[in-house]
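Chemist: no sequence on hand, only this structure:
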């Protein structure tokens, strides 16, 4: 196994999604990170331009970077799934943006961040259960991200997943009523097709079509805003249907990994819906996993309510890279 690197500081950490890009600077190992900017991905031609803009007013340039992005990693490159960026680590070095760095899939990074997330960034859903064993994180945003984390001999082993692209079907009479009206994504109904920002819109339109109502012209944030303003309206009913889907799938992923360390919900949508989450109903759906409902009841659930939480995890990797089992030899880029 290759030796873990030593990242030179200052370290730039970045969380890059299909919609937003967040950057923070860590001046030295163990020092509190400083959030620099929250930018729209579409505002920049590529990651180099976004990184240079984020650090333009810093007196000292970053020497290394650890970035995560919403797309698959291929060695030292990453292509965003829902935005026209390809992040090429060696190209960033050649352009003089940084001298060294590492790329991670966004939910690989979310999983690695789990041990470093401050309690203040979390909201528990249901009881505070003992947490020892595999951990899982999943979160609806522009897409749907899923990852797991194992703790072995005081080292953390991330397990990335593409379970966002598995097929998904209805459960119960209410879902069966509107499910046939769902718009397909790339010809399929997958977990991401219904549990994401676009998925929330698909669910809302399908419910309207099943009721014979006009198709609403709302995006995801608009649906959530109306739901919060009118808890008895159709948008609120859509959000509750969406939350039932999330609870059901979170329970499925929890028992898949026997995630007795807990299931953590993240992403850009659920924190906006936090006031709409009924912990009792969420846990009822989450735990409805006969014949292994006993296992599901042992798996805690919590919500990340601070979008910068993953940056804390990236900073922890930079400070103590030896604690994380990653293919540094294949993925590290340096001058």
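Modeler: Noted; the coordinates are in hand. Keep in mind it's a predicted model, so treat the numbers as computed, not measured.

Chemist: going by C-alpha atoms from here, please, whenever you check contacts or count neighbours.
Modeler: Fine.

Chemist: could you pull out the strands for the stretch 201-335 of the chain?
Modeler: 262-265, 301-304, 333-334 (DSSP state E, counting those that start in this stretch).

Chemist: I should have written the stretch 1-150 of the chain there, sorry.
Modeler: Listed in chain order, the strands of the stretch 1-150 of the chain (DSSP E, counting those that start in this stretch) span 11-16, 20-26, 34-40, 64-69, 73-74, 77-79, 86-88, 100-105, 122-125, 135-140, 144-152.

Chemist: tell me what the shortest one is packed against?
Modeler: Spelled out, that is strand 73-74. Applying 3 or more CA pairs under 8 Å, 6 or more residues apart in numbering; DSSP states H and E, one finds that strand 73-74 makes contact with strand 100-105.

Chemist: quick one, the strand it packs on and strand 11-16 angle?
Modeler: Counting by axes from the mean of the first three to the mean of the last three CA atoms, to 10 degrees, strand 100-105 lies at 30 degrees to strand 11-16.

Chemist: need the residue in the chain that's farthest from the chain's center.
Modeler: residue 212 (34.4 Å; CA atoms, centre = their mean).

Chemist: report the buried residues of the longest helix along the chain.
Modeler: Longest helix in the chain by number of residues (criterion: DSSP state H): helix 234-256. Of the residues in helix 234-256, 234-255 count as buried by neighbour count, 16 or more other CA atoms under 10 Å.

Chemist: wait, residue 65 sits on residue 102?
Modeler: Yes. Counting by CA atoms under 8 Å, residue 65 does reach residue 102; the two are 6.5 Å apart.

Chemist: out of the strands of the stretch 201-335 of the chain, which is the most enclosed?
Modeler: strand 262-265 (a mean of 26; mean count of other CA atoms under 10 Å).

Chemist: quick one: contacts of that strand?
Modeler: Strand 262-265 has contacts (CA atoms under 8 Å, 6 or more residues apart in numbering) with 131-139, 250, 254, 299-304.

Chemist: again with stretch 159-175
Modeler: Against stretch 159-175 from outside (CA under 8 Å, 6+ apart): 105, 107-108, 111, 144-150, 176, 179, 188-192.

Chemist: the structure to be compared is supplied as follows:
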């Protein structure tokens, strides 16, 4: 079944900073017409979508949107951006027959089975078990968390259930005395300190600020991009300490997720920060911290970790979500 009545299909991946659009024009066609827009340039998702669609002269029939926020009911309000809308109203505005809205990291999780080896960079661990759960997280404007739970038995064709949650907002868990002090500093400002307060672009800035205070150094208020660039270039000792601490904390958060899910199928890292670090990340404290888990250190040492370097992979996940929806409705 090709489900011709569901095409053209509109795909979107909405982050806290950018929104990425694409189309699948006909059954069996590839994802095409990819375009990135800056969220801050538009008052809402409808206006950004119209800006994308109008020059193409295409009226989509079905659409799937992965968006960086919790999905709970018709009304959607982004966590790290000002966009808010009704799903039913957006469906009407865009004249869609079907609209599926899922968390952006749920969309990214759905893309994982489609990734080729060249779209992944392995950072330690053993081999993937294709029949066991997969963990996913990634730092960008926020901290996204998801995973895939197998719905198949060994030897069967793979079928996966994606997780839709808000794991980036769990309480930050310090690993050592230094991280205790960082938590104390951030608690003065935020009260509750989530993992996202440290493991994100704004989190890098929070971490830099806290380390400057601990080291009795001035806070120059650099952007997250400046911190990572200067750390990789080796031109700023405090920036390097910030990024190394970030990578270690990400290792702790990743290990907690992998143990929770029993993710012997691997840990995958997406988002906008880590893939840009390149070899710096591979040589960072990430993997050492990931495996520092007391009685479960050997368990985690066997779990492979991968950095996702594919271009806009979440769009593939939204396409997979529409395929699954069409199959369910058949």
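Modeler: Received the coordinates, thanks. Treat the numbers as computed from the prediction; the structure is a model and nothing was measured.

Chemist: picking that back up, which one's more surrounded, residue 65 and residue 102 of the first structure?
Modeler: Regarding residue 65 of the first structure and residue 102, a neighbour count based on other CA atoms under 10 Å identifies residue 65 as having more, with 31 against 23.

Chemist: residues contacting the more buried one?
Modeler: 11, 12, 13, 14, 98, 100, 101, 102.

Chemist: quick one: the corresponding residue of the second structure for residue 271 of the first structure and residue 120 of the second structure, what's the gap?
Modeler: Under the alignment by TM-score structural alignment, residue 271 of the first structure pairs with residue 275 in the second structure. Distance, residue 275 of the second structure to residue 120 of the second structure, using CA to CA, to the nearest Å: 10 Å.

Chemist: where do the contact lists of these two overlap?
Modeler: Counting by CA under 8 Å, 6+ apart, the common neighbours of residue 275 of the second structure and residue 120 are 307, 308, 309.

Chemist: to which residue of the first structure is the second one aligned?
Modeler: Matched by TM-score structural alignment, residue 308 of the second structure corresponds to residue 304 in the first structure.

Chemist: distance check, that match against residue 146 of the first structure.
Modeler: Taking CA to CA, one finds residue 304 of the first structure at 14 Å from residue 146 of the first structure.

Chemist: coming back round to it: need the strands of the stretch 201-335 of the first structure in CSV with distance to residue 291 of the first structure, can you?
Modeler: CSV is the format used below for the strands of the stretch 201-335 of the first structure (distance: least, CA to CA, whole Å):
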stretch, distance to residue 291 of the first structure
strand 262-265, 19
strand 301-304, 20
strand 333-334, 47
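
Chemist: so where do the helices sit in the first structure?
Modeler: 47-54, 89-94, 106-113, 173-178, 191-194, 197-211, 220-229, 234-256, 279-287, 293-297, 309-319, 328-331.

Chemist: residue 244 of the second structure contacts residue 282, doesn't it?
Modeler: No. Using CA under 8 Å, residue 244 of the second structure is not in contact with residue 282; the gap is 11.2 Å.

Chemist: what about residue 274 of the second structure, neighbour count?
Modeler: Residue 274 of the second structure, neighbours per other CA under 10 Å, totals 23.

Chemist: how close does it get to residue 124 of the second structure?
Modeler: Using CA to CA, one gets 15 Å for the distance from residue 274 of the second structure to residue 124 of the second structure.

Chemist: with residue 326 of the second structure instead?
Modeler: 38 Å.

Chemist: do residue 224 of the second structure as well
Modeler: The separation that residue 224 of the second structure has from residue 124 of the second structure, given CA to CA, amounts to 26 Å.

Chemist: comparing these two, which shows the higher neighbour count?
Modeler: Applying other CA under 10 Å to residue 224 of the second structure and residue 124 shows that residue 224 carries more neighbours, namely 21 against 18.

Chemist: which residue lines up with that one in the first structure?
Modeler: Per TM-score structural alignment, residue 224 of the second structure is aligned with residue 220.

Chemist: please identify the most buried of the helices of the first structure.
Modeler: helix 106-113 (a mean of 28).

Chemist: what does that one correspond to over in the second structure?
Modeler: Residue span in the second structure matched to helix 106-113 of the first structure, by TM-score structural alignment: 104-111.

Chemist: on average, how far is the matching stretch from the matching bit in the first structure?
Modeler: Its aligned residues in the first structure lie a mean 1.7 Å from stretch 104-111 of the second structure after superposition (mean CA distance after the TM-score superposition for the first structure).

Chemist: show residues contacting that stretch.
Modeler: With CA under 8 Å, 6+ apart as the test, stretch 104-111 of the second structure has contacts from 13-15, 65-69, 136-137, 144-148, 162-164, 313-318, 320-321.

Chemist: relative to residue 11 of the second structure, how far out is residue 64 of the second structure?
Modeler: Taking CA to CA as the measure, residue 64 of the second structure falls 5 Å from residue 11 of the second structure.

Chemist: for residue 29 of the second structure, that is, sorry about that
Modeler: Note on residue 29 of the second structure: its distance to residue 11 of the second structure, by CA to CA, is 13 Å.

Chemist: what about stretch 119-127 of the first structure, distance to the chain center?
Modeler: 16 Å (CA atoms, centre = their mean, to the nearest Å).

Chemist: ends of that stretch, how far apart?
Modeler: 15 Å.

Chemist: so which bits of that stretch are buried?
Modeler: Buried residues in stretch 119-127 of the first structure (16+ other CA under 10 Å): 122, 123, 124, 125, 126.

Chemist: for the residue mapped onto the fourth one from the second structure, which non-adjacent residue is spatially closest?
Modeler: Structural alignment places residue 125 of the first structure opposite residue 123 in the second structure (criterion: TM-score structural alignment). Leaving aside its chain neighbours, residue 123 of the second structure sits nearest to residue 305 (5.3 Å; criterion: CA to CA, 6 or more residues apart in numbering).

Chemist: looks like the one you found contacts residue 128 (just checking).
Modeler: No. Using CA under 8 Å, residue 305 of the second structure is not in contact with residue 128, being 9.1 Å away.

Chemist: could you give the angle of the longest helix of the first structure to strand 135-140?
Modeler: 150 degrees.

Chemist: find me the equivalent region of helix 234-256 of the first structure in the second structure.
Modeler: Aligned using TM-score structural alignment, helix 234-256 of the first structure spans residues 238-260 in the second structure.
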